[in-house]
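Participant: what follows is a predicted protein model with its sequence.
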Amino acid sequence: MVSEPTTQLGIIVLILVVGFVSQLIAEKTEIPSIVYLLSFGIILGPEVLGVINPSGFMSYLEVLVALSVAIIVFEGGINLDLRELRHLSRPIFGLVTVGVSVTFVLASLITFLILDLGLAVSMLFGALITATGPTVTRPLLRQIHVEEDISSLLDFEGVLNDPISALLAVAVFSMIVSGGLSLTGLHNFVAHLGFGIFMGLVGGFGMVYFFKLADFDERYIRFSSIIFALAIFISADYFLEETGIMAIAIASIIVGSHDFRHKEAVLEFKEDVSIILISIIFILLPSLLGFNEIMSIIPGGIIIVLLILFLIRPLAVYLSTLGSSLERNEIGFVSLIGPKGVVPAAMATYFSLQMNDGGTILGLVFLTIIIAVIFTGITANRLAEYFDVIPMEMVIAGGGGVGGTLARRLNNRGENVVVIDQKEELGEELRKEGIRYIEGSACNKKILEEANLSRTKYLVAATNDDEANLMACQIAKTKFNVDEDRIVARVNNDENFEAFEDLGIRSMNPDLSSAVMLENLIERPEIFNMMEIGRKGDIVEIEIQNEEIIGKKLKNICGPGIEKCKVFPRESLIVLVKRKEKDLIPHGDLEFQKGDRLTILGKEKAVQEAQKIFQEPQKE
């Protein structure tokens, strides 16, 4: 007879296998894996196949959920960098204050009116579904490619809303247990919130200080990051229950906003661990759900969920982003992306075990999670296309020496880069650095469609095969209507230059270009020491996109990085302004016009700072 530990271990292995399969299917179908994880959890649970019996896991399910929440929230926060997101401070603050408040009040109200659960229980449901959760948004954003600001905004909302939702739910639950609504619950919420933030600040800065001082091997840094994350979570919960989520969220954002040795290794390790834990949790928790608990709240429950998704969420986002720099299309997209994650599921499970009518809350929360995740997972890509929040990308054919180096440089500059190559090992390296990689031939129309070539900013044909480069350029021009001034190519054989010129494609030869660069290093050493060849500086040519700059004089422009609208980034210089067919030498009284193209030279960071002034609207 098989022992119980062996049976449970076998189920865990099965869950991991199912999680792995779900990830593979998700990658092929471009539908987030959580849709499949939830489906498999229900199918494998007692209500269908009965393979997974949650009663066998109840003794340590709460510990497993707590561990998972700590690691998942930490993984979500450590990928965020406050230094790069100051211009999003207003909508972020709005979503975690106004957004949470509007969602809580309106969701509680419609639940009370439609299902007549009682005001306190309705408020508990309203508190639980204010969370959007990194457990869903992060995997979702990995599989759809939207503008970086939108992705960061949804990330921040998810990381911060999870602990706020948990604390709000605990405050409401304490009022239910005490027998009625009172100021005690509000006091508990404020106290828990404040203590969680305090513990997060202490733990986060402590972790940063340790990582900067520690002279450890990469593997020890990864291991110690797990220890720190769990220690912060458990310490906060030990002193004041249910504050661990807030503490770990704040700590992770602090760590993500600082640089330290082996940071990339920590990020990569956390992401792998997080994927495993998400697979386990989203298969185990749905198996707790009974169909009776769902059927008892239909059709009222479905009406509530639809109102939350298509009325309350859009209204909350709209009110949260009033006066922000977000465009209407960006607000529209964010308003329809509001999936619920593991925190409301875990908290609902916990409360249901301690309430007489807990099954109703559990069923309603899971119904919300299932509908929201499935809707968001299936429609996210289409919504991104409809609201035009998919950024124009740099498509590079060939990820070898030249193409790979170019991809990394453009990626570091903040461009959205897609690399096409047929070598699997190249893909592994580039994906680790956050660069999107498509395995296949750039001469294949379907591969180019997958790279979204019709929306490309530039196509760079950089393989070591001139025939392949020429073919990719031809397909781009004829099949995807890419203008020839947005196509550049590498020519490996000088004899093939003419073929590219006949097609109207700008091209270069690496050997010849290297010789020219070496010649300039000899004859013009000072300027080339400052430029890319010395890795100390940069030179870019950009078109003015910030409409607030148009009509202003050079001496009066202001934006990110400019002190009191007077001081231009000191280590950068506008060396040329191209206006239609004219080349203008810039001076203080030069008034910028629409369509002006600027050439900016200087130190790399200063050039990036100056570039933002002309390409981003001013942020308050």
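Facilitator: Happy to help now that I have it.
Participant: okay, CA-based contacts and neighbour counts for the rest of this
Facilitator: OK.
Participant: can you measure across stretch 377-396, start residue to end residue?
Facilitator: End-to-end distance for stretch 377-396, by C-alpha to C-alpha, to the nearest Å: 28 Å.
Participant: in whatever helix or strand residue 155 lives in, what's buried?
Facilitator: Per DSSP states H and E: residue 155 is located in helix 148-178. By neighbour count with 16 or more other C-alpha atoms under 10 Å, helix 148-178 contains the buried residues 149-176.
Participant: for stretch 26-36, same thing?
Facilitator: In stretch 26-36, counting by 16+ other C-alpha under 10 Å, buried: 26, 30-36.
Participant: strands - which of these land there?
Facilitator: With DSSP state E as the criterion, strands contain none of these.
Participant: residue 436: which of those residues is nearest?
Facilitator: residue 30 (14.0 Å; C-alpha to C-alpha).
Participant: which residues touch the closest one?
Facilitator: Counting by C-alpha atoms under 8 Å, 6 or more residues apart in numbering, residue 30 touches 143-144.
Participant: distance check, it against residue 379.
Facilitator: With C-alpha to C-alpha as the criterion, residue 30 and residue 379 are 10 Å apart.
Participant: want to compare, so here's the second one:
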Amino acid sequence: MHDYELLALSAILLTGMGCQWIAWRLRLPAILFLLLCGIVAGPVLGWLRPDHLFGDLLFPFISLAVAVILFEGGLTLKFQEIRGIEKVIRNLITVGTAITWLITAVAVRWLLGFSWEIAFLFGAIMVVTGPTVIVPMLRTVRPKEHVAHILRWEGILIDPIGATLAVLVYQFIVSGAEQAEVLASLIVFGKILVIGFVLGGSVGYLLGSALRRHWVPQYLHNFTALALVCGVFALSNALEAESGLLSVTVMGILLGNMKDVHIDEILDFKESLSVLLISMLFIILAARMDMAAFVGLGWSSVAVFAVIQFLSRPLTAQISAIGSKLTMAERHLLSWIAPRGIVAAAISALFAIRLEEAGYPEATHMVPLAFMVIIGTVLLQSLTAGPIAKWLQVAEPEPNGFLIVGADGLARAIAETLQKNGIRTIVADQSWENIKAANMQGVRTYWGNVVSVHAENHLDLSGVGGLLALSASNDLNALAARYYRLEFGPGNIYTIRNRQSANRIRQDKVAIQHGGEPLFEESLTRDELCRLLAAGAKMKTTPLTGDYSYEAYLRQNQNQRIPLFAIDPGKRAYPVTGGSTLSPRAGWKIIGLSRGTVPAPGVASAVRPWPDAVG
């Protein structure tokens, strides 16, 4: 009876998963593939009909999904991130909003012949960018810290601002622009602000206080946060239409900046949920698009997109950055990135329906025009922002490096060898003697507790994408592995075995539980590696060629050179672990520990030669 609904929902989820995976493999924003699949499944083939599938629940589902995404975005906004760039963000969401609104409205009026009312409404909708498109793009482009923070803050804050502006313009249109109704629109604006800040701030503070005092069991943290977000959004909209986005954004920002409130698990859950919702939303909204109306807009719609991309955004960014410390290169990149996303599509569809019922037939053109701008900005910026960032030299280096916990002789030897092979490393230790020795060897250092608030604020992790926990403390290693699990991902965290004993199995279980894979072969404990180094063993790098394979390396250097890392031609290092399935090929390098004349425990063997060893 419900076969179509079941198949359609399952297909949306599977397609979204597939698009995300393809985007990860190709290092392109997933939105490109999600939009393409939605268009093919919907207007092209007619397989997916969102209005039939969801019925009256379509727009409530879209609204709740956007609310969850904005709340998750608010959780990631930290006030310490914007020191020195506050004015730029303020200008972008105030002066920049006005500039984008007016330029877009005039362009739509002159190029497409829309009435001034519809033109100004569409201009208000187009001021939004949003985390649904900004955050995935930032993962791919990886701009420098200031630009990334500005774009993320703007994208999250501009959504409720754009939605509120669109509501005010809509109220102005349906009221007939009478003086009394203009005053009523200003009252609506005031109510949205009051409800958003009071309701969102109050619930955010109460939730933070409950988490801080452990009034909510840990297993209910995620469910409680999700339920409160949905409840705040619904109540806020019931009190005043379209105020819910502001409420959940304020709630997320306040909760994310409260002291002594641990939200890592909530943030992890919400990030996963956001990926799911973004995937579904783009497919569903793209499937609703009317291709005939889209094509019927003609080249004038392309001209509107060009005005937004090449006039409105550069002017907005350059004016907003006046008086800031941003370099010209950073300002140019800021002028290029401003993709439109889900909120623009959802709001345009919602107000198009309302205005068409109110006697404005041209309002139906807002939806295909909005998709024209969304597809244009996402496609152009996704494909070009990365190369432009590298050309302007404002892109962070590839996150191929390692943060190394500990800075003793073993950690310094590994860091120095990786660094010589082009792998970015930074060692962290609370021992000044160890840090001083690392500095003398030219290794980047951090002096302090790697899991402290100071480290969170001052430890520069640019170019770093993995963790090597090499300290003598099992507890510190496990804590660091758990602390940086969200930062680097569980698959990029490795912890060393500190001793070979009856407790080894328990130590390995702890490491895996906290996201760290046991490092190196099982027999290579930290004690054994330190013993070998103290006895004169050296780190050696050996290149692999067509004539000298990894298998030949292992055969020829058995018991003499222990492989620790494999480095591919792209300068990405892979630790050799007990369960490693690496298959290095020609062009790779192997970092191994050369025993030299140091015998293995209980073994007295001669040194065997190896070809082309690089010290």
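Facilitator: Thanks, I have the structure now. The model shown is predicted, which means the values in this text are computed figures rather than measured ones.
Participant: list the helices and strands the helix holding residue 155 of structure 1 packs on?
Facilitator: helix 58-78, helix 89-94, helix 119-128, helix 134-143, helix 183-213, helix 244-256, helix 328-335, helix 342-352 (3 or more C-alpha pairs under 8 Å, 6 or more residues apart in numbering; DSSP states H and E).
Participant: among the ones you listed, which is the most enclosed?
Facilitator: Most buried of those, by mean neighbour count (mean count of other C-alpha atoms under 10 Å): helix 244-256, with a mean of 30.
Participant: now do the following helix or strand past that helix: everything it contacts.
Facilitator: Going down the chain from helix 244-256 of structure 1, the next helix or strand is helix 263-284, by DSSP H and E. Outside helix 263-284 of structure 1, the residues within contact range by C-alpha under 8 Å, 6+ apart are 12, 15-16, 19-20, 34, 37-38, 40-42, 52, 54, 65, 68, 71-72, 75, 78-79, 135, 218, 221-222, 225, 342, 432.
Participant: how much does the helix holding residue 155 of structure 1 stray from structure 2?
Facilitator: Superposing on structure 2 and averaging over aligned pairs (mean C-alpha distance after the TM-score superposition for structure 1), helix 148-178 of structure 1 comes out at 1.0 Å.
Participant: so that helix corresponds to what in structure 2?
Facilitator: Alignment note (TM-score structural alignment): helix 148-178 of structure 1 is matched to residues 145-175 of structure 2.
Participant: ok, stretch 513-523 of structure 1 next?
Facilitator: Against structure 2, there is no aligned range for stretch 513-523 of structure 1 (TM-score structural alignment).
Participant: quick one: residue 204 of structure 1 from residue 264 of structure 1, how far?
Facilitator: Using C-alpha to C-alpha, residue 204 of structure 1 is found at 17 Å from residue 264 of structure 1.
Participant: try residue 464 of structure 1
Facilitator: Counting by C-alpha to C-alpha, the gap from residue 464 of structure 1 to residue 264 of structure 1 is 30 Å.
Participant: with residue 301 of structure 1 instead?
Facilitator: 43 Å.
Participant: comparing these two, which residue is more hemmed in?
Facilitator: Higher neighbour count among residue 301 of structure 1 and residue 264: residue 301, with 22 against 16, using other C-alpha atoms under 10 Å.
Participant: identify the residue of structure 1 aligned to residue 201 of structure 2.
Facilitator: Using TM-score structural alignment, residue 201 of structure 2 sits opposite residue 201 in structure 1.
Participant: now its match, nearest residue through space, not along the chain?
Facilitator: residue 251 (5.8 Å; C-alpha to C-alpha, 6 or more residues apart in numbering).
Participant: the one you found is in contact with residue 198, isn't it?
Facilitator: No - in terms of C-alpha atoms under 8 Å, residue 251 of structure 1 does not count as a neighbour of residue 198; the distance is 9.5 Å.
Participant: quick one: contacts for residue 155 of structure 1?
Facilitator: Counting by C-alpha under 8 Å, 6+ apart, residue 155 of structure 1 has contacts 76-77, 80, 134, 137-138.
Participant: can you put those in JSON lines and add distance to residue 305 of structure 1?
Facilitator: Converted to JSON lines, those look like this (distance: C-alpha to C-alpha, whole Å):
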{"residue": "76", "distance to residue 305 of structure 1": "26"}
{"residue": "77", "distance to residue 305 of structure 1": "28"}
{"residue": "80", "distance to residue 305 of structure 1": "30"}
{"residue": "134", "distance to residue 305 of structure 1": "20"}
{"residue": "137", "distance to residue 305 of structure 1": "18"}
{"residue": "138", "distance to residue 305 of structure 1": "22"}
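Participant: surely residue 489 of structure 1 is in a strand?
Facilitator: Yes - assessed with DSSP: H, G, I helix; E, B strand; the rest coil, residue 489 of structure 1 lies in a strand.
Participant: how many residues are close by it?
Facilitator: Applying other C-alpha under 10 Å, we find 24 residues neighbouring residue 489 of structure 1.
Participant: confirm for me that it is in contact with residue 462.
Facilitator: Yes - the pair residue 489 of structure 1 / residue 462 is scored as a contact, 6.0 Å apart, by C-alpha under 8 Å.
Participant: okay, and the common contacts of these two?
Facilitator: In contact with both residue 489 of structure 1 and residue 462: residue 469, using C-alpha under 8 Å, 6+ apart.
Participant: do a quick rundown of the strands in the stretch 501-615 of structure 2.
Facilitator: For the stretch 501-615 of structure 2, the strands defined by DSSP state E, counting those that start in this stretch cover 517-518, 538-543, 561-567, 573-575, 589-594.
Participant: residue contacts, the spatially most central residue of structure 1?
Facilitator: Geometric centre of structure 1, nearest residue: residue 151, 4.2 Å, by C-alpha atoms, centre = their mean. Residues near residue 151 of structure 1 by C-alpha under 8 Å, 6+ apart: residue 141.
Participant: I'd like the distance between it and residue 499 of structure 1.
Facilitator: For residue 151 of structure 1, the distance to residue 499 of structure 1 - C-alpha to C-alpha - is 41 Å.
Participant: aligned to residue 378 of structure 1, what sits in structure 2?
Facilitator: Aligned partner of residue 378 of structure 1 by TM-score structural alignment: residue 383.
Participant: list the residues that contact the residue nearest to that match when sequence neighbours are not counted.
Facilitator: Computed as C-alpha to C-alpha, 6+ apart, the closest residue to residue 383 of structure 2 that is not its neighbour in sequence is residue 28, at 7.5 Å. Contacts of residue 28 of structure 2 were listed using C-alpha under 8 Å, 6+ apart, and they are 137, 140, 382-383.
Participant: what about 10 Å?
Facilitator: The contact partners of residue 28 of structure 2, by C-alpha atoms under 10 Å, 6 or more residues apart in numbering, come to 20, 22, 136-137, 139-141, 382-383, 386.
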